[in-house]
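Enquirer: I'll drop the sequence and a predicted model, then ask my questions.
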Amino acid sequence: MTTTLITGANKGLGYETARRLIEAGHTVWMGARDEIRGQQAADQLGGRFVQIDVTDDTSVASAAATISANGGLDVLVNNAGISQPFVAPMDLTPADATHVFETNVVSIVRMTNAFVPLLKESDAGTIVNVTSGMGSFSFVLDPHHVESTIVAPIYQSSKSAVTMMTVQYAKALPELRVNAADPGYTATDFNNNSGPQTVTEGTDAIVELATRGGQGPTGTFINRDGVAPF
């Protein structure tokens, strides 16, 4: 049986990913900062709750120890992330940038360092980094894509960084499958439920990568339609 950890799993894309992977037969650790909300979400779906704050070294190390002591890990889904403040670009501050990059980018380094030893013990070690088409240079420069209509310097650059980190970790960890998933414009709390896609549609790429059983390409960036341009 495949064991999967999803960060930010108490709502939105993380919760729906957990639901679908549990339905597919995975044992799913649902990670969340808030113990009450996280445990409630796990109870609702039949998952296992683990408290984890991806911005905190001690919290991540504790979660890794818990999962290691309970059988190990096959798939890591780095889903936790935040948006930038909804203000005009010139009103953004260095503190805003630090906060967003700490959560969206630096946390992936922290999570990778903590969980790769467990993933290397699996025959199907997999990392799925949830990125965004908002970080795709091709999409943001193409007037036919909605991503080109949005100006969010901090968030968009953080997701470009996530995609590049995915490619670099794929090169550094050839024994694992390390790929990036773009959910697309999905209706969640993240965007005040303004996206045209359902959360099920938004998790298609994530679920696809998480259920390949350690097979297939590594270092790719996909959305629900297939391989996407960087």
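Expert: Looks like it arrived, so ask away.

Enquirer: going forward, measure contacts and count neighbours with C-alpha atoms only.
Expert: Fine.

Enquirer: where along this protein do the helices fall?
Expert: 12-23, 35-45, 57-69, 94-101, 107-119, 137-140, 153-172, 199-202, 204-210 (DSSP state H).

Enquirer: closest to Thr220 out of these?
Expert: Between Thr220 and the helices of the chain, the shortest separation by C-alpha to C-alpha is 6.9 Å, and it involves helix 153-172.

Enquirer: other SSEs contacting that closest one?
Expert: Secondary-structure packing of helix 153-172 (3 or more C-alpha pairs under 8 Å, 6 or more residues apart in numbering; DSSP states H and E): helix 94-101, strand 126-130, strand 177-181.

Enquirer: now these in CSV, with mean neighbour count and distance to Asn191?
Expert: Formatted as CSV, those follow (neighbours: other C-alpha atoms under 10 Å; distance: least, C-alpha to C-alpha, whole Å):
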stretch, mean neighbour count, distance to Asn191
helix 94-101, 15, 15
strand 126-130, 27, 16
strand 177-181, 29, 18
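
Enquirer: okay, those in JSON lines with distance to Pro229 next?
Expert: Shown next, in JSON lines, are the helices and strands packed on helix 153-172 (distance: least, C-alpha to C-alpha, whole Å):
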{"stretch": "helix 94-101", "distance to Pro229": "22"}
{"stretch": "strand 126-130", "distance to Pro229": "15"}
{"stretch": "strand 177-181", "distance to Pro229": "12"}
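
Enquirer: what's the closest of those to Leu45?
Expert: When these are compared by C-alpha to C-alpha, strand 126-130 sits nearest Leu45, at 20.9 Å.

Enquirer: out of the helices of the chain, which one sits most buried?
Expert: Mean neighbour count (mean count of other C-alpha atoms under 10 Å) peaks for helix 204-210 among those, with a mean of 24.

Enquirer: and the contacts of that one?
Expert: Applying C-alpha atoms under 8 Å, 6 or more residues apart in numbering, the contact partners of helix 204-210 are 17, 20-21, 75, 77, 126-128, 130, 179, 181-183, 222-224, 226.

Enquirer: for comparison:
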Amino acid sequence: MTITFITGANKGLGFETARRLSALGHTILLGARDAERGQAAAEQLGARFVPIDVADDASVMRAAADVAAHEGSIDVLINNAGIIGPSVSAEALTGLQAMDVFGTNVAGIVRVTHAFLPLLRGSSDPVVVNVSSGMGSFAVTHDPERTESKVIAPLYTASKAAVTMLTTQYARACPDIRFNAADPGYTATDLNGQSGPQTLTEGTDAIVTLATEHASEGTGRLIDRFGPVAW
């Protein structure tokens, strides 16, 4: 039985990923910072709710201790939790706002990965999937044919570029664990006011692929639902 822990899984991409992997036979540990919503989502899926706020060190360590006590190990870690940041002009951005976005989207992945590495190493085939974005790709955001080239969101895009680089560095540093990044594409979620043209199912295709593929597919990659993403 594959045990999969997903952060930010009470709604959107995280919830749809949990639903799809559960249908494929994964045992889902549904992580969320809102206890009421997280518990409700877990009950809906037949999953176990684990409280976690990826921006808080103590919360992340409690979550890892909870999983260690109940499951003992995990096979797949999906770092999905993230925020888009303030809706202000680039000129109005502040250092505190940058710290908030990077504290969740980037440092959050470091916190969770650090805490859960011992649990992953209890698996015979450990996998980490980091939810990144084509918005953090130089190639994608400079392609006039792509929607991403029309968007200005300095903190979010920079944080997702950092997520992809973190993924490649972890892949090199930890060859016993497969680290890959998923670009969901422009998907209708709360982050964009449900404006994306892709469905949640389409948006989770790359995440589900990375969580279920054979080990021979490799590590240190960024893919979307169509294949490798240049960045």
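Expert: Structure received. The structure presented is a predicted model; accordingly, all values stated were derived computationally and were not measured.

Enquirer: returning to what we had before: out of the helices and strands packed on helix 153-172 of the first structure, which comes closest to Lys120 of the first structure?
Expert: Nearest of these to Lys120 of the first structure, taken as C-alpha to C-alpha: strand 126-130 at 9.1 Å.

Enquirer: show me which residues of stretch 183-197 of the second structure are buried.
Expert: 183-189, 196 (16 or more other C-alpha atoms under 10 Å).

Enquirer: residue contacts, the most centrally placed residue in the second structure?
Expert: The centroid of the second structure falls nearest to Asn80 when counting by C-alpha atoms, centre = their mean (2.2 Å). Asn80 of the second structure makes contacts with 6-9, 13-14, 130-131, as judged by C-alpha under 8 Å, 6+ apart.

Enquirer: try Val106 of the first structure
Expert: Thr55.

Enquirer: how near is it to Ala80 of the first structure?
Expert: 12 Å (C-alpha to C-alpha, to the nearest Å).

Enquirer: same check, this time on Lys11 of the first structure
Expert: Per C-alpha to C-alpha, Lys11 of the first structure is found 10 Å from Ala80 of the first structure.

Enquirer: which one of those two is surrounded by more residues?
Expert: Taking neighbours as other C-alpha atoms under 10 Å, Lys11 of the first structure and Ala80 compare with Ala80 leading, 23 against 16.

Enquirer: that one contacts Thr7, doesn't it?
Expert: Yes - the pair Ala80 of the first structure and Thr7 qualifies as a contact (C-alpha atoms under 8 Å) at a distance of 5.1 Å.

Enquirer: overlap in contacts, those two.
Expert: 14, 54.

Enquirer: on that earlier part again, distance to Gln84 of the first structure for the helices of the first structure - can I get that in a markdown table?
Expert: Shown next, in a markdown table, are the helices of the first structure (distance: least, C-alpha to C-alpha, whole Å):
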| stretch | distance to Gln84 of the first structure |
| --- | --- |
| helix 12-23 | 17 |
| helix 35-45 | 23 |
| helix 57-69 | 23 |
| helix 94-101 | 6 |
| helix 107-119 | 16 |
| helix 137-140 | 17 |
| helix 153-172 | 5 |
| helix 199-202 | 20 |
| helix 204-210 | 22 |
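
Enquirer: can you tell me which of those helices comes nearest to Phe230 of the first structure?
Expert: helix 137-140 (6.0 Å).

Enquirer: and that closest one, how far from the chain's centre?
Expert: On the basis of C-alpha atoms, centre = their mean, to the nearest Å, helix 137-140 of the first structure sits 20 Å off its chain's mean C-alpha point.

Enquirer: just checking, what packs against that helix?
Expert: Going by 3+ C-alpha pairs under 8 Å, 6+ apart, helix 137-140 of the first structure lies up against no helix or strand.

Enquirer: what's the average distance of that helix to the second structure?
Expert: In the superposition against the second structure, helix 137-140 of the first structure averages 0.5 Å from its aligned positions (mean C-alpha distance after the TM-score superposition for the first structure).

Enquirer: show residues contacting that helix.
Expert: Helix 137-140 of the first structure is contacted from outside by 133-134, 145-150, 160, 229-230, using C-alpha under 8 Å, 6+ apart.

Enquirer: nearest to Ala64 of the first structure, of these?
Expert: Nearest to Ala64 of the first structure out of the contacts of helix 137-140 of the first structure is Ser160 (C-alpha to C-alpha; 26.7 Å).

Enquirer: thought the closest one was touching Gly135?
Expert: Yes - with contacts counted by C-alpha under 8 Å, Ser160 of the first structure reaches Gly135, the gap being 4.2 Å.

Enquirer: tell me, how many residues neighbour the closest residue to His26 of the first structure other than its chain neighbours?
Expert: In space, and not counting its chain neighbours, His26 of the first structure is closest to Thr2: 5.0 Å by C-alpha to C-alpha, 6 or more residues apart in numbering. Residues lying near Thr2 of the first structure (other C-alpha under 10 Å) number 20.

Enquirer: could you check how far Pro144 of the second structure is from Ser159 of the second structure?
Expert: Pro144 of the second structure sits 22 Å away from Ser159 of the second structure, going by C-alpha to C-alpha.

Enquirer: my error: substitute Gly31 of the second structure in the last question.
Expert: According to C-alpha to C-alpha, Gly31 of the second structure and Ser159 of the second structure sit 21 Å apart.
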